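Asks: I'd like to go over a predicted model; first the sequence, then the structure.
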Amino acid sequence: MPKLLPFPVLFTGLVVGLLLLITSQFVTSMKHLDKVINKSSHSSDKVRVALLLEGPTYDQGWNSSALESMTELQKRFNFSLEIANNIKPEQITKVAEKYAANDYDLILGHGLIFSDPFTDVALRYPKSHFVSFNGEAPHPNQTTIRYDMKPAGKLVGILAAKMTKSDKVGYIMVDKPTEILQVEGFIEGVKKESPKTSIVVGKVPDFNDIEGAIHTTRDMISQGVDVIYTTGDSFNLEVITEAQRAGVFTIGYIADQRYIAPDYVLASMTQDVRQCYRIIMEQFIQGDLPNGKVMYGLAEGVNQLSQFGHMVPDDVREDLERELQNLIPSRGSYGG
């Protein structure tokens, strides 16, 4: 018969065993907590976001769309949001520095004007991430969003070529480098659909040159152009109205502009600012926002062809839908 151990020995062994078990569970818990605290995703923290606007928040256009988008996304992602609007070019660096110095995680500049100042500030505040539009982004904590407009322009060019009766179509552009790719896409689309169709490209110096845009419209109409794609958000109302008076079709831009002339606006190439910011915030919260240049376009739903006007035949609509599906897989890289 085996010899029984004294009770104090058994008790001591039991206590030591329990202590070892508790210690092991504590170490495991601490390792798990460390992983949660130090993971790259921002989902467990209250992310601090600043939105910088060069204009007013009530313009019913570019700036107000950004504010509305971010306010809507704030409810979904539960981040804190600070707005700075009507910022002059010479103020951007100081404003961006203020937010970066106060440990804001994400600083958004809604436009090209923010790109260069952000490049300067980002180098000194590596813990903040800076996002702007249509500029450069040389630093690891910097992203610039570019609209991939060449495929969009090609789709519109095909529509214009299908709807012209005079075999003459027009394109009114703002004379800026960022507009060139869409013009090239438009020309490709027209020539793909109808090689015999001629293209008249009219340039105005800036987005607010309403008189210049009206003059360009009249000049195109006098040359026999019967479909005009107008890409100046600020002067599209006047261009569409002028074309309507002459019985000329137009294609709108940025917003769905069929309401301006329901019998003459064939469709609009829209830019969904909400979708753009939705992608940015989803990627940032998940820790997946790329640095460098990022292209958003048809594939991401940021560029969209609106519903067609009643004058566009069903077969043309079906052809455009097929062309859209062909264009989407041709998308390139999204960052770096």
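Replies: Perfect, I can see it now.
Asks: C-alpha only now, for contacts and for neighbours.
Replies: Noted.
Asks: check which helix or strand covers the residue nearest the centre of the chain.
Replies: Centroid-nearest residue in the chain: residue 276, 3.3 Å away (criterion: C-alpha atoms, centre = their mean). Using DSSP states H and E, the element containing residue 276 is helix 273-285.
Asks: Flag every buried residue along that helix.
Replies: 273-278, 280-281, 284-285 (16 or more other C-alpha atoms under 10 Å).
Asks: Likewise for stretch 196-216?
Replies: Applying 16+ other C-alpha under 10 Å to stretch 196-216 flags 197-202, 204, 206-207, 210, 212-214, 216 as buried.
Asks: which residues touch the residue nearest to the centre of the chain?
Replies: Going by C-alpha atoms under 8 Å, 6 or more residues apart in numbering, residue 276 touches 296, 302.
Asks: Show me what the helix or strand harbouring residue 115 is packed up against.
Replies: Using DSSP H and E, residue 115 sits within helix 115-122. Packing partners of helix 115-122 (3 or more C-alpha pairs under 8 Å, 6 or more residues apart in numbering; DSSP states H and E): helix 92-101, strand 129-133, strand 142-147.
Asks: Does the closest residue to residue 216 other than its chain neighbours belong to a helix, a strand or coil?
Replies: Once flanking residues are discounted, residue 216 sits nearest to residue 202: 6.1 Å by C-alpha to C-alpha, 6 or more residues apart in numbering. When classified by DSSP: H, G, I helix; E, B strand; the rest coil, residue 202 comes out as strand.
Asks: give the contact list for residue 202.
Replies: Here residue 202 is in contact with 170-173, 216, 220 (criterion: C-alpha under 8 Å, 6+ apart).
Asks: show me where the stretch 1-150 of the chain has helices.
Replies: 7-38, 62-77, 92-101, 115-122, 149-163 (DSSP state H, counting those that start in this stretch).
Asks: Below is an additional structure, to be compared with the one above:
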Amino acid sequence: MILLLILFLAGCQWFPGYEKDVDVGLLLETSIDDRSWGQQGYQGLQAVQEEYGVDIYYKEEIRSYQQSAEAVEELVQQGAEVIFGHSNIYGSHFRELHEAYPEIDFIYFNGQFAAENVTSLNFDARAMGFFGGMVAGEMTKADQVGLIGAFEWQPEVEGFYEGVKYQNPEAEVDVALLNSWENTELALMQYERMKGKGADVFYPAGDLFAVPIIEQAEADGHLAVGYLEDQSSIAAQTVLTSTVQNVDEVYKLAMERYLNGSLPGEALTFDFSEGAITMGEFSPVVPEEFRDNLEEEVENYKETGTLPQ
């Protein structure tokens, strides 16, 4: 009986909900209340705490390597054994730091660098962009769509363009890349330029400028596709749908692997099939028949990994 009890207790770590005495730290490029990527990171950290009962710590506005080095040391002194870096910038920072902290597991987003104690988490975002583009292509009345992105490497930017053209070959897609997640002023300037050329549906694919663009589109009587979060609550009629990255789910998946001893120290990719990416609520203005068709296409993609052609 004692032997069976010991074996049972030893195996508890493999069951969902198992709690281990672990401290988890988080580095944020922005803040926990930026209404965008930073806030999602903090919510992911909270989800890990709620799911696994760990202690959590976080550092905001960590952007330079020196700031990262100091923050990591502070988190380690506080007892952190796992440190999430909620941005691709932490890939290069962790590349320099990980050998000095071999007992720490470093996890960051949107990069390809990995090491024995460094894992990167990546969203395969082309498909979410494609389905968002299908909605925009269907709903534009002027056959003019505005895409305001941050960087050329964003797979959702390419996917959105492809989705618009698939759904509406006659539509023109005006693309502006800001080389910044945060430059709201420049994003609004590009919005005004695109509006002046006739665009009536917009996709603001950038962390901090998505909400201001949606609010301006609502004020102007135009439409938009939300980014990162379900942004229907901002403007239910204006936001046709949203391309949602469920960051909290990815945090929990990564933490589960850590607790089970299966965090690989490599680049991991997550998509619709893992529940890491979903489409948001549809605006009432989106026709039901089109919405049903899009949902079927999403389900088909989850099963086959193939986008509409």
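Replies: In hand now; what should we look at? Model, not experiment: these values are computed from the prediction.
Asks: follow-up on the earlier one: Provide the aligned range in the second structure for the helix holding residue 115 of the first structure.
Replies: Counting by TM-score structural alignment, helix 115-122 of the first structure lines up with residues 91-98 of the second structure.
Asks: cool, stretch 282-301 of the first structure as well?
Replies: The aligned range for stretch 282-301 of the first structure is 256-275, by TM-score structural alignment.
Asks: ok, now stretch 222-233 of the first structure?
Replies: Counting by TM-score structural alignment, stretch 222-233 of the first structure falls onto residues 196-207 of the second structure.
Asks: rewinding a little: can you tell me which of the contacts of residue 202 of the first structure are in strands?
Replies: 170-173 (DSSP state E).
Asks: For these, please prepare CSV with the additional fields neighbour count and distance to residue 107 of the first structure.
Replies: As requested, these are arranged in CSV below (neighbours: other C-alpha atoms under 10 Å; distance: C-alpha to C-alpha, whole Å):
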residue, neighbour count, distance to residue 107 of the first structure
170, 26, 39
171, 25, 35
172, 23, 34
173, 23, 31
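Asks: Closest one to residue 126 of the first structure out of those residues, please.
Replies: Distance to residue 126 of the first structure, by C-alpha to C-alpha, is smallest for residue 173 among these, at 37.8 Å.
Asks: Tell me who's in contact with the closest one.
Replies: 179, 183, 201-204, 230-232 are the contacts of residue 173 of the first structure under C-alpha under 8 Å, 6+ apart.
Asks: Just give me the match in the second structure for it.
Replies: Residue 173 of the first structure maps onto residue 149 in the second structure, by TM-score structural alignment.
Asks: can you count the residues close to the equivalent of residue 228 of the second structure over in the first structure?
Replies: Under the alignment by TM-score structural alignment, residue 228 of the second structure pairs with residue 254 in the first structure. By the measure other C-alpha atoms under 10 Å, the count of residues near residue 254 of the first structure is 21.
Asks: what do you get for residue 102 of the first structure?
Replies: The number of residues near residue 102 of the first structure, taken as other C-alpha under 10 Å, comes to 10.
Asks: Relative to residue 85 of the first structure, how far out is it?
Replies: According to C-alpha to C-alpha, to the nearest Å, residue 102 of the first structure stands 18 Å off from residue 85 of the first structure.
Asks: can you check residue 326 of the first structure too?
Replies: According to C-alpha to C-alpha, residue 326 of the first structure stands 40 Å off from residue 85 of the first structure.
Asks: quick one, which of the two is more surrounded?
Replies: A direct count of neighbours by other C-alpha under 10 Å for residue 326 of the first structure and residue 85 places residue 85 higher, at 15 against 11.
Asks: which one in the second structure is aligned with the more buried one?
Replies: Match for residue 85 of the first structure (TM-score structural alignment): residue 60.
Asks: Quick one: residues contacting that match.
Replies: Residue 60 of the second structure makes contact with 27-32, according to C-alpha under 8 Å, 6+ apart.
Asks: same question, residue 166 of the first structure
Replies: Per C-alpha under 8 Å, 6+ apart, neighbours of residue 166 of the first structure: 224-226.
Asks: Filter those by whether they're kept in the second structure.
Replies: Contacts conserved in the second structure for these, using both residues aligned by TM-score structural alignment, their matches' C-alpha atoms under 8 Å: 224-226.
Asks: quick check, nearest of these to residue 158 of the first structure?
Replies: Of these, the one sitting nearest to residue 158 of the first structure (C-alpha to C-alpha) turns out to be residue 226, at 14.4 Å.
Asks: Which residue, neighbours along the chain excluded, lies closest to the closest one?
Replies: residue 248 (4.9 Å).
Asks: Can you list the buried residues in stretch 86-106 of the second structure?
Replies: For stretch 86-106 of the second structure, burial by neighbour count (16+ other C-alpha under 10 Å) applies to 86-91, 93-94, 97-98, 104-106.
Asks: follow-up on the earlier one: could I get the contacts of residue 173 of the first structure as CSV with distance to residue 89 of the first structure?
Replies: Listed next are the contacts of residue 173 of the first structure as CSV, based on distance: C-alpha to C-alpha, whole Å:
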residue, distance to residue 89 of the first structure
179, 22
183, 28
201, 31
202, 29
203, 26
204, 23
230, 28
231, 25
232, 22
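Asks: which among those residues gets closest to residue 297 of the first structure?
Replies: Taking C-alpha to C-alpha as the measure, residue 179 is the one of the contacts of residue 173 of the first structure closest to residue 297 of the first structure, at 14.3 Å.
Asks: Regarding the closest one, what is its secondary structure?
Replies: Secondary structure assignment for residue 179 of the first structure (three-state DSSP): helix.
Asks: ok, it to residue 171 of the first structure distance?
Replies: Applying C-alpha to C-alpha to residue 179 of the first structure and residue 171 of the first structure gives a distance of 11 Å.
Asks: same deal with residue 235 of the first structure?
Replies: Distance from residue 235 of the first structure to residue 171 of the first structure, by C-alpha to C-alpha: 13 Å.
Asks: before we move on, what about residue 316 of the first structure?
Replies: Taking C-alpha to C-alpha, one finds residue 316 of the first structure at 20 Å from residue 171 of the first structure.
Asks: Over to residue 91 of the first structure?
Replies: Taking C-alpha to C-alpha, one finds residue 91 of the first structure at 36 Å from residue 171 of the first structure.
Asks: same thing with residue 219 of the first structure?
Replies: 12 Å.
Asks: Check the gap between the aligned residue in the first structure for residue 242 of the second structure and residue 207 of the first structure for me.
Replies: Taking TM-score structural alignment, residue 242 of the second structure has residue 268 as its aligned residue in the first structure. Per C-alpha to C-alpha, residue 268 of the first structure is found 17 Å from residue 207 of the first structure.
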